[in-house]
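Visitor: here you go, sequence then predicted model.
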Amino acid sequence: MGKIIFYEDRNFGGRHYECSSDCTDFSPYFSRCNSCRVESGCFMLYERPNYMGHQYFLSRGEYPDYQRWMGMSDSIRSCRMIPMVRSHRMRFYERMEFGGQMMELMDDCPNMMDRFHWSDVHSCNVMEGHWLFHDQPNYRGRMYYMRPGEYRRYSDWGGMSSRIGSIRRIMDY
């Protein structure tokens, strides 16, 4: 079970809203989010309702202003609680619709180019666990939350391009 508290102002001030599950739209509860506190669990925050827009991964800790979670603005409109699991396994492909060369991954990969000699992922099948794709090596840059399921093209996970620089498992750090 996870718990996150969102605050309208920096340094945990102003109106706040507590959440311990997925929420598709925060608009009725607050107008902006400048800080938050994750008391337990891990969450993915989204800039737009219905889990759309830039995504931000937060684990337990305090975030006194949105720049601490690499936020581009104070707009957080939805979130997902990420369940913790023990095993992780995914297959990713160099072409859409699971075509071309396939690679299987069960652990973190800080640099796709160094490990697999390619960094364009056009489709993937997450068989176990929850993962984060990063568009740059060493877990930097824009991130994408990958839940179990089939992603036939990079737009299915919200990707702007097929470039993936690194991949990591979501675990309760």
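Guide: Received the coordinates, thanks. Numbers count the residues shown, from 1 in each chain.
Visitor: alpha carbons only for contacts and neighbour counts from here, please
Guide: Fine.
Visitor: helix or strand: which one has the residue positioned nearest the centre of the chain?
Guide: What sits nearest the mean C-alpha location of the chain, by Cα atoms, centre = their mean, is residue 145, with 3.4 Å. Assigned by DSSP states H and E, residue 145 belongs to strand 140-146.
Visitor: here's the one I want to compare it with:
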Amino acid sequence: MGKIIIYEHANFRGVSREITSDISNLGRLDFNDIISSVKVIGQPWVAYEHINYSGRLMVLEEGEHNYVGRSMNDTISSLQMITEDLHNPQITLYEHPNYQGKSRVIREATNLAAGFDNDIMSSHKVQRGAWLLCEHSDGSGIQYIAREKDNLPHYSAIYLNDKLSFLRPLRPGQQLCPGGIALSSPQPCSWHPGCHPAPRGRNSNSRSPAEMGRIILYEHTNFQGLSKEFTSDIANLRDADWNDLASSAKVIGQPWVLYEHSNYGGRFLVLEEGDHSFFGTKLNNKISSLQMITEDLSNPEITLYEHANYQGKSRVVREATNLAAGHDNDIMTSHKVQRGVWLLCEHSDGSGIQYLARERENLPNYKAINFNDKLSFLRPLRAGRSY
């Protein structure tokens, strides 16, 4: 199922040992308190500070770990492999001991600190997989490994009662053949004649019609940290444990609008199809609701009017337009949207007061949006690709 190669020094240098099963005391291998780096193949391993799988712990998932970190360097005394099937994890948390009170089923990495359930859980039942439970939202503090079929009636036993802020399932490693070759590898295994490469998956760029509009939020800039995919509007990201947490996003298909407050209120940010590595300082870690643009954006049109109630001079606009560079700057007072969705901006550089005008919207007076005689720039939202 897997193996771990432990090294005496950082960057995989010095004496090394390969281990394929649990070991409760590394002193028996003359390797107690000397591990500084490891390579993990297949299933995850848990490294413990003390013998018999006790003390502080560190989860080591598949890959190369060139340094185990200052807190665990040269302090590891026992190792345990995670043997559970990790492909479809599920844990149920309970508000009170003995599985009482409010309950919540979780199937993915979840930051409870960004929702309604921070520091209130007191017991759990693990249906599938293995889970890392953490005291703090950044994964630090007290940690506990909850394994499949682990029913823990009271978190006081692990010093986590009303302290749980973050949890995530452990990630499965590649399945290995008896010769130790990953079954997803294109290389046949010379040790095991019955082993053949896994078939290639479908092209990752192919998407079903159900995936025409989605957004993937990331906890940190440059698509780092926790992530979560959304395919429909959400009025309060606290319901998904994602309030005031997002810093970057990837948009596939139709544009999305990210709002500062719940129920689509406050300042907003329009994200069209593509990768957005940073939201900017004004809205970083401040997003509380999401809304997908569902209109047909391929042939946009809006009519602007000089006076309230669609009176006075009118102008039909079908493309991005800088009114400040012409005769109609700061004179428009009402509009009718024939097609598409439009971003209206107070200043010609897109800054200042902003407003989203949606298809079939007739707005008789810009005073209602604090925009009277202030419009300098507008543009239609860009359509995403069709799949």
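Guide: Great, that's in hand. A quick note: this is a predicted structure, and the numbers were derived from the prediction, not measured.
Visitor: sorry, back to before: for the residue lying closest to the residue nearest to the centre of the first structure once chain neighbours are set aside, which residues are in contact?
Guide: Setting aside the residues directly before and after it, residue 145 of the first structure is nearest to residue 132 in space (Cα to Cα, 6 or more residues apart in numbering), at 4.9 Å. Counting by Cα atoms under 8 Å, 6 or more residues apart in numbering, residue 132 of the first structure touches 143, 144, 145, 146, 167, 168, 169, 170.
Visitor: count of neighbours near the nearest residue to the first one once chain neighbours are set aside?
Guide: For residue 143 of the first structure, the nearest residue in space outside its immediate sequence neighbours is residue 134; the separation is 4.5 Å by Cα to Cα, 6+ apart. For residue 134 of the first structure, the neighbour count with other Cα atoms under 10 Å is 23.
Visitor: one more: residue 337 of the second structure?
Guide: Under the neighbour criterion other Cα under 10 Å, residue 337 of the second structure is assigned a count of 21.
Visitor: these two touch, right, it and residue 301?
Guide: Yes: proximity of residue 337 of the second structure to residue 301 meets the contact threshold set by Cα atoms under 8 Å, at 6.4 Å.
Visitor: for the residue nearest to residue 145 of the first structure, give its distance to residue 15 of the first structure.
Guide: Taking Cα to Cα, to the nearest Å as the measure, residue 132 of the first structure falls 30 Å from residue 15 of the first structure.
Visitor: what of residue 51 of the first structure?
Guide: 22 Å.
Visitor: comparing the two, which residue is more hemmed in?
Guide: In this view residue 51 of the first structure and residue 15 are compared by other Cα under 10 Å, and residue 51 has more residues nearby, 21 against 14.
Visitor: which position in the second structure pairs with the more buried one?
Guide: Pairing criterion TM-score structural alignment: the partner of residue 51 of the first structure within the second structure is identified as residue 53.
Visitor: contacting residues around its match?
Guide: With Cα under 8 Å, 6+ apart as the criterion, the residues that contact residue 53 of the second structure are 24, 47, 78, 79, 80.
Visitor: rebuild those residues as a markdown table, extending it with distance to residue 117 of the second structure, secondary structure and neighbour count.
Guide: Output for these, formatted as a markdown table (distance: Cα to Cα, whole Å; DSSP: H, G, I helix; E, B strand; the rest coil; neighbours: other Cα atoms under 10 Å):
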| residue | distance to residue 117 of the second structure | secondary structure | neighbour count |
| --- | --- | --- | --- |
| 24 | 36 | coil | 17 |
| 47 | 29 | strand | 24 |
| 78 | 34 | strand | 25 |
| 79 | 32 | strand | 26 |
| 80 | 31 | strand | 20 |
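Visitor: which one of those is nearest to residue 344 of the second structure?
Guide: Nearest to residue 344 of the second structure among the contacts of residue 53 of the second structure is residue 47, at 55.4 Å by Cα to Cα.
Visitor: correct me if wrong: that closest one contacts residue 76.
Guide: Yes: proximity of residue 47 of the second structure to residue 76 meets the contact threshold set by Cα under 8 Å, at 6.3 Å.
Visitor: before we move on, the earlier item: spatially, which two of the contacts of residue 53 of the second structure are the most separated?
Guide: The most distant members of the contacts of residue 53 of the second structure, if one measures by Cα to Cα, are 24 and 47, lying 10.2 Å apart.
Visitor: overlap in contacts, those two.
Guide: Common contact partners of residue 24 of the second structure and residue 47 (Cα under 8 Å, 6+ apart): 53, 77, 78, 79, 80.
Visitor: closest one of those to residue 2 of the second structure?
Guide: For these, the residue nearest residue 2 of the second structure by Cα to Cα is residue 80; the value is 11.2 Å.
Visitor: so how far is residue 51 of the second structure from the nearest residue to that closest one once chain neighbours are set aside?
Guide: Of all residues beyond its chain neighbours, the one nearest residue 80 of the second structure is residue 22 (4.5 Å), with distances taken as Cα to Cα, 6+ apart. Look at residue 22 of the second structure and residue 51 of the second structure: by Cα to Cα, they are 11 Å apart.
Visitor: what touches both of these two?
Guide: Each of residue 78 lies in contact with both residue 22 of the second structure and residue 51 under the rule Cα under 8 Å, 6+ apart.
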